[in-house]
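1. okay, here's the prediction I keep looking at, along with the sequence it came from:
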Amino acid sequence: MSEGSDRRARKKAATRQLVLETAQRLFDQRGFEAVTISDIAATADVAVQTVFNHFATKEDLFFAGRTPWVEAPAEAVRGRRPDESPVAALREALLRVLGEHVAALADTPQRRMVTTMAASPALESHERELNDQARARLEDALLEAWSDGGAPSRENVHLTAALVASTWMATVRTIASEARRPLPEPEDAVDRARQAVSLAGRVFDSLALALDSGASLQR
């Protein structure tokens, strides 16, 4: 990369970060629905089109950098150790992400994020869309992992991958949503995270056992 190209890349990244920080600060201060793209552009001192050059929607601005759970499950399956099963890697990743999310409710930025989301049907709808993206990516990763055999069900690998992805992601979403309603006091967030992880772990173990039992019946 030439010096000029490198400079342009740095400037572009700096502008993106400025827009993102400005937007999320305004969302915290005024609420998501009350802030427009024009407000963000004016406060950041950039053109409206500049905002859209970096973020397609206002919802993308709100969630940017705040959704590790969208990529983490699929990445865990693809990046697992050679001696680790896809289901075991998935279990550990989801428990980690769930625990971190709930424990972070002790922190002011996470509490503001949750409060802002709860007041916005648009954000709650977009979160459901992100959950669907996470489920679809996980399903693809499981299909890849089981493409050479080793799937719990040899009868219908596609259906098995779809059921595992849907059930596991729905479990995490449900437990995470319930853990933040009502929003815990900061000093209680760690205990609530521990409870959420414990419950999720028991559910995941039951699901894994059911998968193993199904595989045994087909042998």
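-> Now that the structure is in, tell me what you want to look at. Here the structure is a predicted model, which is why all the values come from computation and not from measurement.
2. from here on, contacts and neighbour counts on C-alpha atoms
-> Noted.
3. ok, now which ones touch the spatially most central residue of the chain?
-> Centroid-nearest residue in the chain, with Cα atoms, centre = their mean: Trp69, separated by 2.5 Å. Counting by Cα atoms under 8 Å, 6 or more residues apart in numbering, Trp69 touches 94, 97, 134.
4. how about a cut-off of 6 Å?
-> Not one residue lies near Trp69 by Cα atoms under 6 Å, 6 or more residues apart in numbering.
5. from Gln133, how far out is it?
-> For Trp69, the distance to Gln133 equals 10 Å [Cα to Cα, to the nearest Å].
6. now Val114: closest residue in space that isn't a chain neighbour?
-> Arg180 (7.8 Å; Cα to Cα, 6 or more residues apart in numbering).
7. alright, now check it against this:
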Amino acid sequence: MMGVREDKKKQLQEKIIASARELFKVKDFERVTMSQIAENAEVGLGTAYNYYASKEELFLLAGGTSFIFGEVLQFSQPMDSPKTLIDEIIAGFNQLAEIEKTSWRQSLSSLTKAAEKKPAFFLELVAIDHQFVAKVSNALKELQEQNILSAEMNHEILAELMYSTIFTSFLFYIYAEEQTVTELNSIIKYKLMHLLTVTS
């Protein structure tokens, strides 16, 4: 069981992350400060820095991938076809695209430095990725059990391939100023459908 100290720490971290997420959704990255995040979370600035080294770290953990992959990606529809799975993924993933491209670029450029100072930070991001892969893998397994996808297919490996496809497409979107969210959706949908068609 979690002790009182650990429980309080977890609650504080959740408050800070929720505060950061709220601010990053309504303000540009460069306009958000750690002071604002702490004030919005109703914690001291020192407390915020005690758990998170920078707003870049919080952006990636709260405003970035965990917002979708770790928490929001919940399949609301029964898995009855590959198209349903892809539509659910894209619907959740679109929330990442609501954040300005410049914010993503600034934050990702700080990722290497943050990981060098705090290796555990990189592991936290990897853990978030694993959550996404696990959810997709379970959905693929469900499709296999309904004989919609081939039982010979390794659903865990396919989920990793789907994640890689989505991630690389999103990275290109971030740095391709002219690409729209609609175009991004079409690209991801086409690639994922191709993957699932080949393996079905």
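-> That came through fine. Remember, it's a predicted structure, so these values are computed and weren't measured experimentally.
8. related to what we said a few turns ago, helix, strand, or coil at the residue nearest to the centre of structure 1?
-> Secondary structure for Trp69 of structure 1, judged by DSSP: H, G, I helix; E, B strand; the rest coil, is helix.
9. in structure 2, what residue corresponds to it?
-> When structure 2 is aligned by TM-score structural alignment, Trp69 of structure 1 is paired with Ile68.
10. from Ala62 of structure 2, how far out is that match?
-> The gap separating Ile68 of structure 2 from Ala62 of structure 2 is 9 Å, by Cα to Cα.
11. need the nearest residue in space to Gln110 of structure 1, chain neighbours excluded.
-> Nearest to Gln110 of structure 1 is Ala104, by Cα to Cα, 6+ apart, at 6.1 Å.
12. from Arg78 of structure 1, how far out is the residue nearest to the centre of structure 1?
-> 15 Å.
13. next: Gln17 of structure 1.
-> 29 Å.
14. so between those two, which is more surrounded?
-> Arg78 (18 against 13; other Cα atoms under 10 Å).
15. what about Leu171 of structure 2, how many residues close to it?
-> 14.
16. map it across to structure 1 for me.
-> Under TM-score structural alignment, Leu171 of structure 2 pairs with Ser177 in structure 1.
17. so that match is in which element?
-> If you go by DSSP states H and E, Ser177 of structure 1 is part of helix 157-179.
18. got the buried residues for that helix?
-> 157-158, 160-162, 164-166, 168-169, 171-173, 175-176, 179 (16 or more other Cα atoms under 10 Å).
19. ok, of those, which one's closest to Glu124 of structure 1?
-> When these are ranked by distance to Glu124 of structure 1 (Cα to Cα), Arg173 comes first, at 12.0 Å.
20. mind checking how far the closest one is from Gly65 of structure 1?
-> Between Arg173 of structure 1 and Gly65 of structure 1 the distance is 18 Å, computed by Cα to Cα.
21. same check on Trp168 of structure 1?
-> Distance from Trp168 of structure 1 to Gly65 of structure 1, by Cα to Cα: 23 Å.
22. again with Val197 of structure 1
-> Val197 of structure 1 is 23 Å from Gly65 of structure 1, by Cα to Cα.
23. quick one, which of those two is more surrounded?
-> Val197 (23 against 9).
24. longest helix in structure 2, please.
-> Counting by DSSP state H, the longest helix found in structure 2 is helix 119-145.
25. how far does that helix sit from its chain's centre?
-> 10 Å (Cα atoms, centre = their mean, to the nearest Å).
26. so which elements touch that helix?
-> Secondary-structure packing of helix 119-145 of structure 2 (3 or more Cα pairs under 6 Å, 6 or more residues apart in numbering; DSSP states H and E): helix 155-175.
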